[in-house]
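In: A structural model of the following input is requested.
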Amino acid sequence: MSRPRRDPRAERQSHDVGATGSRPRYDRSQPLPGRAGVPPIVAPARSGMTTQPQPAKPELRIVDEPAFLVFAVVEAPGGRLSRFDRQVLGAARLLADAGDGGAGVVAIASHSVEGLGEAGADRVLLFTAEAMPGTVAKALRQTVDALSPRHVLFAETGDSADLARRLAIALDEPLLANVEHLTSRQAVRAIRNGRAEIAATPPRLISLGEDRIKPYEAAPCEARALALDTAPHNDDPAILSVEFIPGDPASLALSETDFVVSAGNGVSDFAAFRDLATHLRATPGASRVVCDAGLMPRAAQVGASGTVLSADCYFALGISGAPQHLQGIAGCEHVIAVNTDLHAAMIERAGLAIVQDAQLVMPALLQLLRGGER
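Out: Sure, this is the predicted structure:
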């Protein structure tokens, strides 16, 4: 009778939460494969050996009456969870499962979001996206007063970090900001410019640094809509209406945009490239070779010697993928690559690859974006 063999490399990879700079980070507080509902990692069997049957697809995890609640505030731009959002939900799941597993995670967002159940949310509470930050903070405080969560977690970035501080002032409670390490018993953050750190029992209000917690990967949760009248209402008579006006992608800095389409040495028709970027509503970027040649401005250079991106999507046209360029897109969640070289580093990095000449792909995409007109 055969025994399943451990795969140490796969186990180590299961703890990987991403890289900070050039150093990988591992979250050892997460359960090992084979425990707490996490499927075991088994190395492939040798030829002639019998293999263990694959584990069945996990059933939906349902918490009918949570012992307590943990709030996770997510931004989810475009209705999709970012990598940072998944880490916040993973941290909330970690705190909720610290006891007997009967607690619930409530995802709080400003609009409908895909994949909240798979990311670990038992309940979902939506706020109005058009409300002012102060009004959202007031509504969130009313929700905290009504449901009394044990913890409220935020991402230490952008609007989430601002909302965390507004809520801390409204509740007159301390906020442990930019937490670098979190377990059910301890939260650690750096002080004195990283020369020292402080550790404390996780308080109610916590904001997390990026790439500090591993996302939730166990059985999908219910993500049931929470019926609670917490719609933010603007009570300032000076404010007549609130509207979100997106910025022009062509004028946004590469460090501030969510979608970048970038040209490399395989692009020669830059008029078509700029036209494609306009139709995709993406910010144009370029490799160092293109900027050195004067074909794109230096501000458009992507890479370790240019701009390091945190975009949701990076579309590389004719870029082979030099190490410095790959460092610049390490924080991008989705990468699409077009290159004639099947073995190019950018093709390997991409989640979706098109092995073709960029000069042929660009007009074909433009035709589709224009509705099939020639």
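In: Going by C-alpha atoms from here, please, whenever you check contacts or count neighbours.
Out: Noted.
In: Distance check, the residue nearest to the spatial centre of the chain against residue 9.
Out: With distances taken as CA atoms, centre = their mean, residue 83 lies nearest the centre of the chain, 1.5 Å away. Residue 83 sits 23 Å away from residue 9, going by CA to CA, to the nearest Å.
In: Count residues in the vicinity of residue 326, would you?
Out: 18 (other CA atoms under 10 Å).
In: Can you give me the first-to-last residue distance of stretch 196-206?
Out: 19 Å.
In: Just the residues contacting it, thanks.
Out: Stretch 196-206 is contacted from outside by 149-154, 164, 168, 173-179, 182, 184-191, using CA atoms under 8 Å, 6 or more residues apart in numbering.
In: Here is the second sequence; please produce its structure so I can put it next to the first one:
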Amino acid sequence: MRIRRNPRAEREAAAVSGSPRARFDFGRRGSGGRLRRDPRQELATQSVRSGPRLRLDRSQRFLSGNPGANPVDRPEGPNRPEIVLVERPAFLVGVVPDAPGGRLSALDRQTIGAARLLAGRDGAVVVFAPPDCEPCGALGADRLLRLPECRAAHDPDAIVSAIHAAVQGLNPRHVLFPETVDGGDRARRLAVVSGESLFTDAELVSASSLLRAARGRRVEQRCAPARLITVAADAVAEYSGPPREAREIADGFPMANMPGDGGVITSQRIPADPATVPLGLADFVAAVGNGVTDLATFRRLAEALRATPGASRVMCDAGLMPRHSQVGASGTVLTATCYFALGISGAPQHLQGVAGCEHVVAVNTDLHAAMIERAGLAIVQDAQRVMPALLAALAQDNGGAA
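Out: Model prediction:
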């Protein structure tokens, strides 16, 4: 037999005296037994004290998914978040990034994010990185195994042999590669050497299934996560949680059992001439806009920076720059690592062309220009004065050479 409620008695018992308006204090639980929220306490908890304006951090609103749970006690001030430690992982998920020059690309970061999804709470992500790879704890890595340096930096057989030895030593549940020229080649070579199945171009990664498009993107193929996986570009978001340990593994595999170097004795990467590289393939682009009149200085600056020259549509329409150098939706859409914009205000079509650039540096006199807002580093100054200063700084770094 259920006890009947008396709403009037509950309200009288929860009434707060001494207030001109009727106020009630039901505690942390309401009349129905459900946990009650405290919006004022939540707002105070989410406040970020970093400036005169009110800023809220809603990324971690509550301690759990229950909306009635107590808010998270956030540390005051610019304290760094604690590092997540996984002492005894139930299993490992390996990642083999390309890391050209020791720097993780955007797809490498996305691949680590996909591995983080497969690892979940119980697993740990281990990155099989080259010797000069940058730290990757903030990207979601729990362990870091530095592969031995091969005699030839671009010997695929030797690199895959080292990866195969590491996989045999650590026995990860999954091994992920970025779907690139180097990453895809290594994944397919490892699949042949190890005899494992390979799932390529994964566009959706979860702990229960993988998904990719097939037959001209008319159908979707879904299956359980395979041992070897390649991740498509821009398919999985990067890891955005608190930093993780990225503890280095010193004895990941016995070096004595590793096969020797491959047949390549030496290798060297010869960079292409930036002046002749197409904009769509360029890694560093310096573009000029209507705010620059001294094009000779701009060309000397682009040559000194070893950047591929580009231009806005206004400059190309005026005949001051060639049409093939136009950047934007009506020109060339860039995938460069760095884009250096000089005197470009940032029309919507131009911003569409640089949306895929990882880093944007802008020089403009207008503080409120769209390109300044898009840039990760902005210089609010006349480009005519910035270019000679940059040339002088570059000449000083080169030992006074012009």
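In: For the two chains, what TM-score is obtained?
Out: The TM-score (TM-score structural alignment, normalised by the length of the first structure) is 0.81; 333 aligned residues with a CA RMSD of 2.6 Å.
In: follow-up on the earlier one: residue 331 is in contact with the residue nearest to the centre of the first structure, correct?
Out: No - contact criterion CA atoms under 8 Å: residue 83 of the first structure and residue 331 do not qualify, at 9.1 Å.
In: So for stretch 87-99 of the second structure, what gets flagged as buried?
Out: By neighbour count on 16 or more other CA atoms under 10 Å, the buried set for stretch 87-99 of the second structure is 92, 93, 94, 95, 96, 97, 98, 99.
In: Could you dump these into a markdown table with distance to residue 14 of the second structure added?
Out: Shown next, in a markdown table, are the buried residues of stretch 87-99 of the second structure (distance: CA to CA, whole Å):
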| residue | distance to residue 14 of the second structure |
| --- | --- |
| 92 | 53 |
| 93 | 54 |
| 94 | 56 |
| 95 | 57 |
| 96 | 61 |
| 97 | 60 |
| 98 | 63 |
| 99 | 62 |
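In: could those residues be laid out in CSV, adding secondary structure and distance to residue 67 of the second structure?
Out: Below are the buried residues of stretch 87-99 of the second structure laid out as CSV (DSSP: H, G, I helix; E, B strand; the rest coil; distance: CA to CA, whole Å):
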residue, secondary structure, distance to residue 67 of the second structure
92, strand, 33
93, strand, 32
94, strand, 35
95, strand, 35
96, coil, 39
97, coil, 39
98, coil, 41
99, coil, 41
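In: can you pull out the helices in the stretch 251-374 of the first structure?
Out: Using DSSP state H, counting those that start in this stretch, the helices of the stretch 251-374 of the first structure run over 270-280, 288-292, 323-328, 345-349, 358-369.
In: The last one vs the second structure, mean deviation?
Out: When you say that, I think you mean helix 358-369 of the first structure. Averaged over the aligned pairs, helix 358-369 of the first structure sits 0.8 Å from the second structure after superposition, using mean CA distance after the TM-score superposition for the first structure.
In: now that helix: which residue numbers in the second structure?
Out: Alignment note (TM-score structural alignment): helix 358-369 of the first structure is matched to residues 383-394 of the second structure.
In: Distance from the matching stretch to the middle of the chain?
Out: 31 Å (CA atoms, centre = their mean, to the nearest Å).
In: Thanks a lot, see you next time.
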